[in-house]
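K.L.:
Everything below, folded, please.
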Amino acid sequence: MAGSTFGNIFKITTWGESHGKGVGVVVDGCPAGLPLSEADIQVYLDRRKPGQSKFTTPRKEDDAVEILSGVFEGKTTGTPISLVVFNKNQQSRDYSEIASYYRPGHADYTFDAKYGFRDYRGGGRSSGRETIGRVAAGAIACKILDTLGIHILTYTRSIGPVAVDMSRFSKDEIKNNALAMPDKDAAEKAASYLETCISEQNSSGGVVECVITGMPAGIGDPVFEKLDANLAKAILSIGAVKGFEIGDGFDAATATGLSNNDAFCLDADGSVSKKTNHAGGVLGGMSDGSPVIFRAAIKPTPSIASTQQTVNKAGEEIQIQIKGRHDPIIVPRAVVVVESMAALMVTDLLLSNLGARMEYLEKIYNV
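P.N.:
Sure thing, here's the model as predicted:
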């Protein structure tokens, strides 16, 4: 299967299936000398771990990561870093009847159409557990970025009809509620809405927002390798994401040039800055030094207990009720996945940028 590798210089390859022996990732291109431990990575995996609230799947997994290679005496060696998380709580029997039909909203039909075969146990490679490899690799990328003074803050912007009131934004609140919302009141309203969805055997979608600060100007390229284009590809590669927008996004379509343009100005130290950030930190495909702000639209969980219509492999229209353990909403666990993919993309582009000027190479090699 092609398409499991992401990145050019900082490159990752995820592997494994939802109900196989395990899932993991190989990270290639990480510079040597980065302090790294399993605990550094586990912090991120714990944020996407199932079974932490009534709004996530009750599947109980430790999701404990093991470093198999690429780290010696607590530091990266510059060689491929191999990470594994073993699956311990599969219940494949819950999915046995799925082999005979196509679940609405899932990749069952398209997998069969492409490969003539599919792993029906929890979705195989299309399962949300594939994102474990992304998050494990993203933890490494985030540590590199933190060292460079680049920080990523990601949170739930809305769930169903309930949106965060940005005037009540609290960074600390993100960790205080099960929905990763920076607004306590909105989190309580969203929880009530989700209770209704659960009682109706239904699910909900939402929006994840990501803010990257400390980005130097000039990261990205002006044509095909634009920063925003690469971020869009990274985020849209996440299974549940159905939309991406940066800065004002689709609202820019109803704006005018005067209202949408960000006026340049000089900071107190004489450096170039902007008075506003409608562009979301990207101009001409390159970072402009402002915070990079984007949003990802997450679809409702397709596995719901309500009766749905579908077609089986015998070509018959049938009614089904999906069994198994499923999230009534994907958004809270997707927050760290979005953050990880953003970190991976930015790290790769930073490394690519080292060859943009001769003076950069001269600094590295002390010419």
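
K.L.:
only C-alpha atoms for contact and neighbour calcs from this point on.
P.N.:
Fine.

K.L.:
who touches stretch 55-69?
P.N.:
Residues outside stretch 55-69 that contact it (Cα atoms under 8 Å, 6 or more residues apart in numbering): 37-38, 41-42, 45-46, 49-52, 79-90, 136, 178, 194, 325-330, 333.

K.L.:
quick one more, to check against the first:
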Amino acid sequence: MSHNIFGHLLRLATWGESHGPAIGCMLDGCPPGIALDGAHVQQYLDRRRPGTGRNVSPRQEPDQVRILSGVHDGHTTGTPIAMLIENVDARSADYPADAAYRPGHADRTYDEKYGRRDPRGGGRASARETAMRVAAGAVARLIIPEVRVEAEVIAIGGEEDAGRWDAMLDEARADGDSLGALVECRATGVPAGWGAPIYTKLDADLAGAMMSIPAVKGVEIGEGMNAARLRGSENADPMREGGRYDSNHAGGISGGISTGQPIVTRIAFKPTSSIRKPVASINAAGDAKEAVTRGRHDPCVGLRGAPVCEAMMALVLADHFLLHRGQCGG
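P.N.:
Take a look at the predicted model:
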């Protein structure tokens, strides 16, 4: 039993490996009649693609998207939308099959689960897969044009002063090491009422979506972990006439349903697992080895993770819009 489909009514399946011939996706459930072309999708992919500066992976992938189905005469048809991106700069020799497992990566766990894996760049576990999430998220945005989704890095290596980030990344790169990051993703324009009680809570789906992104180890919504330190009177969001709130500790979601306030999430990306600095490990035979990764990787995966967070937010919100419309009309 495999699990490669995301969403309730707006359903996304991605496919492909980091060093395979191509990656792709199929997005099912998009309403018909929405204007869509490759240029709209490409603008979001260009924000995520590698090879654009010293603080991201130097892999040269243009990430040129092709829309293969689900669009005719520039509009969605209501049928599945298939999109494809060819891999043009793979270097599989950087990942010998007998190399040590990379601690923190999925190398060993894939072997334990499947008994085999694609070692080239991490195969399916590579963050390369997220390009197709960004492509699908670009379509999802068109389903909910009244909603604005934006994400930004707010801390790198625990430092919130953006002026210090370049020097910190230079130092980590020179050390053969990497840094983690914190990304904040917000959605404005979401009306009150999206989401569902108990089993399909909007915040639960958002948390699951963000946690599905490679290298993400923590998600907060609204006040998040800090809510455990507050009194009820401090954490409450007082309400006023006309549906106004004095604060937004809830992060725009209460009881699993949107309140009409901005939806605020923070996503913690761990440091990139693929590093040149030696780390104690083992190989597939269980022999002690040092893991040293020679491939091309981001010194801070969170930098290119922000557009992926936006995409997952857009996909979840578009899905919940369709769920709400299906049950409540409008």
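
K.L.:
Drop the TM-score for these two in here.
P.N.:
For these two chains in superposition, a TM-score of 0.98 is obtained (TM-score structural alignment, normalised by the length of the second structure); 330 aligned residues with a Cα RMSD of 1.1 Å.

K.L.:
Buried by neighbour count, from the contacts of stretch 55-69 of the first structure: which ones?
P.N.:
Burial of the contacts of stretch 55-69 of the first structure was assessed by neighbour count (16 or more other Cα atoms under 10 Å); the buried members are 37, 41-42, 45-46, 49-52, 80-87, 90, 136, 178, 194, 325-330, 333.

K.L.:
Please flag which of the contacts of stretch 55-69 of the first structure sit within helices.
P.N.:
Secondary structure assignment (DSSP state H) places 38, 41-42, 45-46, 136, 194, 333 from these within helices.

K.L.:
ok, so of those residues, who is nearest residue 12 of the first structure?
P.N.:
Nearest to residue 12 of the first structure among those, counting by Cα to Cα, is residue 136 at 10.2 Å.

K.L.:
That closest one reaches residue 83, doesn't it?
P.N.:
Yes: with contact defined as Cα atoms under 8 Å, residue 136 of the first structure reaches residue 83; the gap is 7.4 Å.

K.L.:
and for these two, which residues touch both?
P.N.:
Among the neighbours of residue 136 of the first structure, those also in contact with residue 83 (Cα under 8 Å, 6+ apart) are 24-25, 65.

K.L.:
Any chance you could list what contacts stretch 351-360 of the first structure?
P.N.:
The set of residues external to stretch 351-360 of the first structure that reach it, using Cα under 8 Å, 6+ apart, is 9-10, 219-220, 361.

K.L.:
Now rank the residues you listed by neighbours and give me the top one.
P.N.:
Neighbour counts for these (other Cα atoms under 10 Å) peak at residue 220, which has 25 neighbours.

K.L.:
what residue of the second structure matches up with that one?
P.N.:
When the second structure is aligned by TM-score structural alignment, residue 220 of the first structure is paired with residue 195.

K.L.:
Could you report the separation of its match from residue 41 of the second structure?
P.N.:
Residue 195 of the second structure sits 26 Å away from residue 41 of the second structure when distances are taken as Cα to Cα, to the nearest Å.

K.L.:
Then residue 15 of the second structure?
P.N.:
Spatial separation of residue 15 of the second structure from residue 41 of the second structure under the definition Cα to Cα is 18 Å.

K.L.:
Now check residue 222 of the second structure against the first structure: what is it aligned to?
P.N.:
Under TM-score structural alignment, residue 222 of the second structure pairs with residue 247 in the first structure.

K.L.:
mind listing what its match touches?
P.N.:
The contact partners of residue 247 of the first structure, by Cα under 8 Å, 6+ apart, come to 277-281, 292-294.

K.L.:
before we move on, what about residue 85 of the second structure?
P.N.:
22-24, 63-66.
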